[in-house]
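*Asks:* Predicted model and sequence follow; I will ask about them next.
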Amino acid sequence: MAPVNVSVIYYSSTGTVHALAKAAAEGAEKAGATVRLRKVRELAPPQAVEANPAWAQHLQDTADVAEATLDDLSWADAVLFGTPTRFGNVASQLKAFIDTAGGLWQQGGLADKVVSAFTATGTAHGGQESTILALSNTFYHWGGIIVPPGYTDPIQFQTGNPYGTSHVSGIGGAGSAPGEAVLAAAAHQARRVAETAAALKAGRAAS
């Protein structure tokens, strides 16, 4: 496989999406990619964070995770984005980061990157697919090459989301953490992304 760079960029309030992001990073690494795991900046006011003990604890637990910059986008051959669902849409923290990429987009620095997305919701049918599709709107504008997991591995028939890995975390993050099958699905999705990016890179080099 041609060497590729993969950025896993995510927002997580109580840790669910963080767990999926870590599994994705590990999956990409096992596929031979060089990986950057990056969280986006927390923008919620301190009083909102402190009102949810799980949120405040997760913020402390991930203090050592580097924050995403535009260099993480320009460096990458492929990017996986992770976000919890907010009313069927992308969390404002991740959207705020994406909105800073206008200059890079204008320079053509986001075109032809392999892109994919994963998410979590508080309830079943809580907007998982609509959130991933909302991120796809951004990818279309970039000229990104969207690579979903589809039903390309038996694990997808256990987790049931061909759009992107997803998990039901419970309201306020009070439910269960992602189990083995969901984490395996995130790893599979990232491997598929890394392998597709490598094939494209090798093909371009040979043309």
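*Replies:* Thanks, I have the structure now. Note that the structure is a prediction, hence the values are computed from the model and not measured.

*Asks:* alpha carbons only for contacts and neighbour counts from here, please
*Replies:* OK.

*Asks:* Residues contacting stretch 122-129, please?
*Replies:* Applying CA atoms under 8 Å, 6 or more residues apart in numbering, the external contacts of stretch 122-129 come out as 85, 87-89, 119-121, 163-164, 166, 168-173.

*Asks:* I'd like the distance from the lengthiest helix in the chain to the chain centre, please.
*Replies:* In the chain, assigned by DSSP state H, the helix with the most residues is helix 180-206. Taking the mean of its C-alpha atoms, helix 180-206 sits 13 Å from the chain's own mean (CA atoms, centre = their mean, to the nearest Å).

*Asks:* Equivalent analysis for stretch 88-97, please.
*Replies:* 12 Å.

*Asks:* Distance across it, terminal residue to terminal residue?
*Replies:* Stretch 88-97 has its terminal residues 18 Å apart, counting by CA to CA, to the nearest Å.

*Asks:* Next up, a structure to set beside the first:
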Amino acid sequence: MTNLAVIYYSMTGTNFQLANWAKEAGEEAGANVKVLKIPETAPVSAIEKNDAWKAHVEEAKDIPEVTLDDLEWADAIVFSVPTRYGNVPGQFKQFIDSTGGLWATGKLANKVVSAMTSAQNAHGGQEQTILQLYTTMYHWGAIIAAPGYTDPVLFEAGGNPYGTSVSVGREGMKENVEAAVKHQAKRTVSIASALSSL
């Protein structure tokens, strides 16, 4: 059975929802799935000023925080993080920067990795965020499982070949990306399963 870690960071819940869709699809594909959150490093004073942020912190209080042991456990990883100025959030980067010991001992090599993101608008750096995340994965020696254009649902979700991305406004997600997320997660599990049988 493939071990799939769905690792997310979310301020207001969008990437948490993407992670939960990925979990559902991973389980449908026969994987053993963990949903894990990136530790929050923002000051409480910042969170307290944003009602949606506070609400999501409460909503996700029982989701376990990701550890280095979880990365070692996983055969496949789906990351879901918001876009910050065309890059990953600082919270995510801080966690990734703690993986040097695993990397140095080869324990991150050959992990099958895919990534998703969200931003306020379609040209807010969504593709760039995923590509920046993948740059780190190349250093790990991971195998990138980008969705490409392997299913028509990707076009319905905006057509990002690097990973599912969604624009988010005050009313929530602007594109219907659930099917694209599920396809991407199943594809990631499928690739990891195929590699494990070699």
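*Replies:* All right, it came through fine. Remember, predicted model here, so these are calculated numbers, not experimental data.

*Asks:* Return the subset of the contacts of stretch 122-129 of structure 1 lying in helices.
*Replies:* Helix and strand membership here follows DSSP H; of the contacts of stretch 122-129 of structure 1, not one is in helices.

*Asks:* Now the buried members of the residues you listed.
*Replies:* Neighbour-count burial (16 or more other CA atoms under 10 Å) is assigned, among the contacts of stretch 122-129 of structure 1, to 85, 88-89, 119-121, 163-164, 166, 168-170, 173.

*Asks:* which one among the residues you listed gets closest to Ile9 of structure 1?
*Replies:* When these are compared for distance to Ile9 of structure 1 (CA to CA), Thr119 wins out at 11.9 Å.

*Asks:* Next, the contact list for the alignment partner in structure 2 of that closest one, please.
*Replies:* Counting by TM-score structural alignment, Thr119 of structure 1 lines up with Thr117 in structure 2. Under the criterion of CA under 8 Å, 6+ apart, the contact list for Thr117 of structure 2 reads 15, 80-83, 126, 129-130, 163-166.

*Asks:* Turn the residues you listed into TSV, columns for distance to Pro43 of structure 2.
*Replies:* Shown next, in TSV, are the contacts of Thr117 of structure 2 (distance: CA to CA, whole Å):
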residue	distance to Pro43 of structure 2
Asn15	20
Ser80	22
Val81	19
Pro82	18
Thr83	19
Gln126	25
Thr129	23
Ile130	26
Gly163	30
Thr164	29
Ser165	27
Val166	26
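
*Asks:* can you tell me what part of structure 2 stretch 62-81 of structure 1 aligns to?
*Replies:* The alignment places stretch 62-81 of structure 1 over residues 60-79 of structure 2 (TM-score structural alignment).

*Asks:* Thr83 of structure 1: neighbour count?
*Replies:* Applying other CA atoms under 10 Å, we find 32 other residues in the vicinity of Thr83 of structure 1.

*Asks:* now swap in Glu156 of structure 2 and tell me
*Replies:* Counted with other CA under 10 Å, residues neighbouring Glu156 of structure 2 total 13.

*Asks:* returning to what we had before: ok, so of the contacts of stretch 122-129 of structure 1, who is nearest Trp105 of structure 1?
*Replies:* Asn89 (21.9 Å).

*Asks:* wait, doesn't the closest one sit right on Thr131?
*Replies:* Yes. Here Asn89 of structure 1 reaches Thr131: they are 4.5 Å apart, a contact under CA atoms under 8 Å.

*Asks:* coming back round to it: pick out the most distant pair among the buried ones among the contacts of stretch 122-129 of structure 1.
*Replies:* Tyr163 and Gly173 (22.1 Å).

*Asks:* Of the contacts of Thr117 of structure 2, which is the nearest to Tyr9 of structure 2?
*Replies:* For Tyr9 of structure 2, the closest of the contacts of Thr117 of structure 2 turns out to be Val81, at 5.1 Å, with distances computed as CA to CA.

*Asks:* name the element that closest one belongs to?
*Replies:* Under the assignment given by DSSP states H and E, the secondary-structure element containing Val81 of structure 2 is strand 76-82.

*Asks:* Report the buried residues of that strand.
*Replies:* Within strand 76-82 of structure 2, the residues that qualify as buried are 76-82, counting by 16+ other CA under 10 Å.

*Asks:* How about the contacts made by the closest residue to Pro161 of structure 2 other than its chain neighbours?
*Replies:* Distances taken as CA to CA, 6 or more residues apart in numbering put Gly148 closest to Pro161 of structure 2, at 4.0 Å, once the chain neighbours are dropped. The neighbours of Gly148 of structure 2, taking CA under 8 Å, 6+ apart as the test, are 160-163.

*Asks:* And Gly148 of structure 2, what's its match in structure 1?
*Replies:* Using TM-score structural alignment, Gly148 of structure 2 sits opposite Gly150 in structure 1.

*Asks:* And its match, how far from Thr159 of structure 1?
*Replies:* Gly150 of structure 1 is 11 Å from Thr159 of structure 1, where distance means CA to CA.

*Asks:* what's the answer for His141 of structure 1, then?
*Replies:* Here His141 of structure 1 is placed at a distance of 29 Å from Thr159 of structure 1 (CA to CA).
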